[in-house]
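*Asks:* Got a predicted structure here, sequence first:
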Amino acid sequence: MHRVHRRRILTAGAGAGLSLLLSRWLERHALADGPAAPPARATSIIVLWMNGGPSHIDTWDPKTGKTGGSHKSIATSVPGLRISEHMPQLAKVANKLAVVRGMTSKEGNHQRAQYLLRTGYSPNPTVSHPSLGAWMSLRRGAVPNGLPPFVSLGGPSVGGGFFGVQHGPFVAQPPGAAPPNVAYGPFVDAERFEARRKLLADADARFAKETGDVKVEGRRAVYEQAYKLMHSAHIKAFDVSEEPASVRAAFGDAPFGQGCLAAVRLVAAGVRFVEVTLDGWDTHQDNFGRTKRLMGTLDPAMSHMLLELGKRGLLDHTLVVWMGDFGRTPRINGNDGRDHYPAAWSAVLAGAGVRGGVVHGATDAEGAKVVRDPVRVPDLLATIATIGGLDPHDTAMSPAGRPISLTDGGTPVRELLAP
């Protein structure tokens, strides 16, 4: 008699590719309900992730003199606020923005900085911290219509940490398109698919009983999420082809622009946390040519995201965050580039719960140091969490039995919060 191997069952099931997109396994340690959270000003959060570390001087904090480079600055709709000449559409909606020019950290390595910006902690080999998106998933709960609560468009993100895979991001590639692997495979109908699900569940139960492997529950959760997504009528929220051509064109035809439009559709469908990645900001060479091109992609996408959220009645319920690894050096290197610089950089907030039209913090004349109102990364994440209805001092028990708080001692920046 041929033995049916569990691994073969896993690879045979329709939707297996979709399930793998949901990443790691779930550990069933106690994740008790958190403390009473503040009222959520934002029901959804969109993070525009500038991968590689964008230059603050060439975007939101322009300088004159030897560190300013070749980009010029322009006035905005906010008196006294000037930004890069290559963001003219964002200049028109600057009254909706809170520009944080006092960001500072000590992490100048990409992987460490990206972990810090997503989790509020520097990496620690003893614990895998959950990202802010994972906290939103855990505390705000599943989306009733079958969509994942945490979606990453255009690139990977930090996952669920010790919360487990079901609170990590669903990574959709390419952004703006319907996810692949959501239909039954060849020669598979609904009846056969359900039979395979039952066979897999039986194999999982037996495997868990025989081995005591807690990872089984995580895999079960992954497949259940995939099943719900496959059968959700709201999966079309990923697909921007349903939008009018004029709307798609306004966001720009780059994957990032289409991802921003998809993010609007996803939050309209109830997704809690969406991250959209624009890669290419690690400008050690040709900083000015590359940042000009990147802002040419960013400017229409971010500005029209804010406008479209407003038109659809979503901006008052959606927080939009612009951030990246760190800033870039004021000094221009021999390759006409700028290098890693965590000491001073910028982030931007807009939408629900945000005091628009303000600049918080300042750097010196060269953009080298924060001289007023410094903001640490845990403070920024505590601010975002508060707007999203999370208690920034919330804790969960790690697998080692240690209480881990949402951020590493972060305090919300009250000056950024709307009255």
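*Replies:* Structure's in. What do you need?
*Asks:* from here on, contacts and neighbour counts on C-alpha atoms
*Replies:* Noted.
*Asks:* neighbours around Leu229, how many?
*Replies:* The local packing of Leu229 (other Cα atoms under 10 Å) involves 21 other residues.
*Asks:* Excluding chain neighbours, what is closest to it?
*Replies:* Of all residues not flanking Leu229 in the chain, Gly146 sits nearest, at 5.2 Å (Cα to Cα, 6 or more residues apart in numbering).
*Asks:* Leu417 too?
*Replies:* Leaving aside its chain neighbours, Leu417 sits nearest to Val354 (4.8 Å; criterion: Cα to Cα, 6+ apart).
*Asks:* Test my guess that the one you found contacts Val99.
*Replies:* No - the pair Val354 and Val99 fails to qualify as a contact (Cα atoms under 8 Å) at a distance of 10.5 Å.
*Asks:* Show the contacting residues for the spatially most central residue of the chain.
*Replies:* The chain has Glu275 as the residue nearest its centroid, 2.8 Å off, counting by Cα atoms, centre = their mean. Applying Cα atoms under 8 Å, 6 or more residues apart in numbering, we find Glu275 in contact with 46-49, 151-153, 157, 263.
*Asks:* Please repeat the previous calculation with a cut-off of 10 Å.
*Replies:* The contact partners of Glu275, taken as Cα atoms under 10 Å, 6 or more residues apart in numbering, are 45-49, 133, 150-157, 169, 171, 259-260, 263, 320-321.
*Asks:* in stretch 60-77, what counts as buried?
*Replies:* 60-63, 67-69, 71-73, 75-76 (16 or more other Cα atoms under 10 Å).
*Asks:* Go through those and flag which are in strands.
*Replies:* Secondary structure from DSSP state E places 73, 75 of the buried residues of stretch 60-77 in strands.
*Asks:* picking up where we left off before, please identify the helix or strand for the residue nearest to Leu229.
*Replies:* If you go by DSSP states H and E, Gly146 is not part of any helix or strand.
*Asks:* swap in Ala350?
*Replies:* With DSSP H and E as criterion, Ala350 is part of strand 345-351.
*Asks:* how far out from the middle of the chain is the next helix or strand after that strand?
*Replies:* Following strand 345-351 in sequence order, the next helix or strand is strand 358-360 (DSSP H and E). Offset of strand 358-360 from its chain centre (Cα atoms, centre = their mean, to the nearest Å): 23 Å.
*Asks:* closest to Ala237 among the buried residues of stretch 60-77?
*Replies:* Checking the buried residues of stretch 60-77 against Ala237 by Cα to Cα gives Trp60 as the nearest, at 31.5 Å.
*Asks:* Next up, a structure to set beside the first:
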Amino acid sequence: MIGHLQHHTHVSLRGSRVVRRRDFLKASAACGLAASAFNWTDVLAARADELRDRGMACILLWMSGGPSQFETFSPKPGHANGGETKAIDTSVPGIQIADNLPHMAKVANELAIIRSMTSKEGNHQRATYLLHHGYLPMASVKHPTLGANVADQIGNAASELPSFVQIGGRLPNSGGGGLLGVDYDPLIIQSATKPPQNTTPSAEANRFARRMQLLESMQGDFAAAGGAQVVADQLKVAKRATDMIHSPKMEVFDIEREPEKVRESYGSGEFAAGCLMARRLVEQGVTFVEVHSRGWDTHQDNFNAVRNLCGNVDQPSARLIADLKERGMLDRTLVLWMGEFGRTPQINPRGGRDHFPKAFNVALAGGGVRGGQVIGATSDSGTEVTDRPVMIPDLFRSVYHTLGIDPEFENISGGGRPIKIVDGGEVVSELFG
């Protein structure tokens, strides 16, 4: 296997994980290692341990449906396209955001607001895929999602808790492990106000063990008939689930263990509970947590709808950032607030805004990002990006850079094709300046 792959510029070391030969040779020289296949895994393991020791994590606050930039971080109160939305001052002189986000305004000193995000994809399914993977969907490749790549690179595989958790149910096209395999699929939490489904351990340990043995026995015939990989994947998931539900760390999913004052500080509702759970998970070493807010596809009654939606996410989002800061965790936890695209500058006859990927906004905090700034701008009407356009690959490259992950890293598809975790793009240097 290794001999075959040495004819290419990349050498497979563990399933889909690869390292460029020139990088290995540099590492070998620096470490005094012989350039042998035996030691290459050691090099990667040392690098992975180094990344894990930094304790970096990412929390993605996902506004499903496409949040209106005009009613969130890019208001246009002086133009007809801005509608009835007003702008308010923030904790940073000179920066204003929509009056729907008074709590986020108070933590603007921690926010880097990109107002010049731009894309060409205005279809919900494809745009959701794009903003989760950095790629558009392809029939021939199952791309790992952002959370899967982060879990692969800096997650702790030995942990009893999963490295990748999605809160708020399964989101179509948000992805999973893809070509990395089932180890990097997310644990789906339907509701943060309840314990994860089917995680109550059996009171009779022997009975549970017998059931697991029966499962393996029943799957034996299927494995022998050509389904060995499917069976192996299923048993792997079952084993990890078993370890998790018997772990004392399962209490991390119970937000009722938080003091009442802390719970109240996040506000009420599912999204608030999800943000609190996200902080608890990161605090326990989970690497990537995604919290979903739904309903942002405001084709009608946009102003009332977004006002209500912001009422659900404003306080929890701001409190999450402040809580991480107070606990000394913000510098190592990147928080992303975004959706799949923005909304049209023009207000339609139904009082709504339609899909608009040409210019939208993303907010980032923590993880070494310099807060208290706005990056990029749009025209007075909001129809064009007029300064510092930021493409999707630029954003992904910046996220990986922040977390200490090499954006040039390549996974290998089932057909032997190298797939970069980011295709093109440049780091948005202003985020760190």
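*Replies:* Great, that's in hand. All of these numbers come straight from a predicted model, not from anything done at the bench.
*Asks:* now, which of the contacts of Glu275 of the first structure lie within strands?
*Replies:* Among the contacts of Glu275 of the first structure, the residues falling in strands (DSSP E) are 45-49, 150-153, 171, 320-321.
*Asks:* Report the secondary structure state of the residue nearest to the centre of the first structure.
*Replies:* Using DSSP: H, G, I helix; E, B strand; the rest coil, the structure places Glu275 of the first structure in strand.
*Asks:* quick one: the aligned residue in the second structure for it from Tyr135 of the second structure, how far?
*Replies:* The equivalent of Glu275 of the first structure in the second structure is Glu290 (alignment by TM-score structural alignment). Remark: distance between Glu290 of the second structure and Tyr135 of the second structure (Cα to Cα, to the nearest Å) = 19 Å.
*Asks:* What residues does the aligned residue in the first structure for Ser265 of the second structure make contact with?
*Replies:* Matched to the first structure by TM-score structural alignment, Ser265 of the second structure sits across from Ala250. The neighbours of Ala250 of the first structure, taking Cα under 10 Å, 6+ apart as the test, are 257-258, 261, 300-301, 303-305.
*Asks:* Next, the mean deviation of the strand holding Ala350 of the first structure compared to the second structure.
*Replies:* With the two structures superposed, strand 345-351 of the first structure lies on average 0.4 Å from its match in the second structure, counting by mean Cα distance after the TM-score superposition for the first structure.
*Asks:* Find me the equivalent region of that strand in the second structure.
*Replies:* Mapped onto the second structure using TM-score structural alignment, strand 345-351 of the first structure covers residues 360-366.
*Asks:* Centre of the chain to the matching stretch, how far?
*Replies:* On Cα atoms, centre = their mean, the centre of stretch 360-366 of the second structure falls 13 Å from that of its chain.
*Asks:* Quick one: the helices in the stretch 51-200 of the first structure, in order.
*Replies:* Per DSSP state H, counting those that start in this stretch, the stretch 51-200 of the first structure carries helices over the ranges 88-92, 110-119, 132-140, 190-211.
*Asks:* So for Pro35 of the first structure, which of those helices sits nearest?
*Replies:* helix 132-140 (10.0 Å).
*Asks:* tell me what that closest one is packed against?
*Replies:* Secondary-structure packing of helix 132-140 of the first structure (3 or more Cα pairs under 10 Å, 6 or more residues apart in numbering; DSSP states H and E): strand 44-51, helix 110-119, strand 150-153, strand 273-279, helix 377-387.
*Asks:* quick one, which of those is packed in tightest?
*Replies:* strand 150-153 (a mean of 28; mean count of other Cα atoms under 10 Å).
*Asks:* Relative to the second structure, and after superposing, what's the average distance for it?
*Replies:* Once superposed with the second structure, the aligned residues differ from strand 150-153 of the first structure by a mean of 0.3 Å; criterion: mean Cα distance after the TM-score superposition for the first structure.
*Asks:* Relative to the whole chain's centre, how far out is that strand?
*Replies:* With Cα atoms, centre = their mean, you get 7 Å for strand 150-153 of the first structure.
*Asks:* repeat for stretch 373-389 of the second structure
*Replies:* Worked out by Cα atoms, centre = their mean, stretch 373-389 of the second structure lies 25 Å from the chain centre.
*Asks:* what's the answer for stretch 161-177 of the first structure, then?
*Replies:* Counting by Cα atoms, centre = their mean, stretch 161-177 of the first structure comes out at 10 Å from the chain centroid.
*Asks:* Repeat that for stretch 293-309 of the first structure.
*Replies:* Offset of stretch 293-309 of the first structure from its chain centre (Cα atoms, centre = their mean): 16 Å.
*Asks:* what's the answer for stretch 294-301 of the second structure, then?
*Replies:* Worked out by Cα atoms, centre = their mean, stretch 294-301 of the second structure lies 22 Å from the chain centre.
*Asks:* Give the buried residues for that stretch.
*Replies:* Buried, per 16+ other Cα under 10 Å, within stretch 294-301 of the second structure: 294, 296-300.
*Asks:* re earlier: any idea which of the helices of the stretch 51-200 of the first structure gets closest to Val413 of the first structure?
*Replies:* Of those, nearest to Val413 of the first structure by Cα to Cα is helix 110-119, at 15.9 Å.
*Asks:* Surely Lys215 of the first structure and Arg28 touch.
*Replies:* Yes - taking Cα atoms under 10 Å as the definition, Lys215 of the first structure is a contact partner of Arg28 at 8.5 Å.
*Asks:* which residues are common contacts for the two?
*Replies:* By Cα under 10 Å, 6+ apart, the residues touching both Lys215 of the first structure and Arg28 are Gly164.
*Asks:* All the strands of the stretch 301-433 of the second structure, residue numbers only.
*Replies:* 333-338, 342-343, 355-356, 360-365, 373-375, 377-378, 385-387, 410-412, 418-420 (DSSP state E, counting those that start in this stretch).
*Asks:* from those strands, which stretch is densest packed?
*Replies:* strand 342-343 (a mean of 28).
*Asks:* What span of the first structure is that one aligned with?
*Replies:* Aligned using TM-score structural alignment, strand 342-343 of the second structure spans residues 327-328 in the first structure.
*Asks:* Output the helices of the stretch 51-200 of the first structure in TSV; the columns should cover distance to His393 of the first structure.
*Replies:* Shown next, in TSV, are those (distance: least, Cα to Cα, whole Å):
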stretch	distance to His393 of the first structure
helix 88-92	34
helix 110-119	13
helix 132-140	12
helix 190-211	35
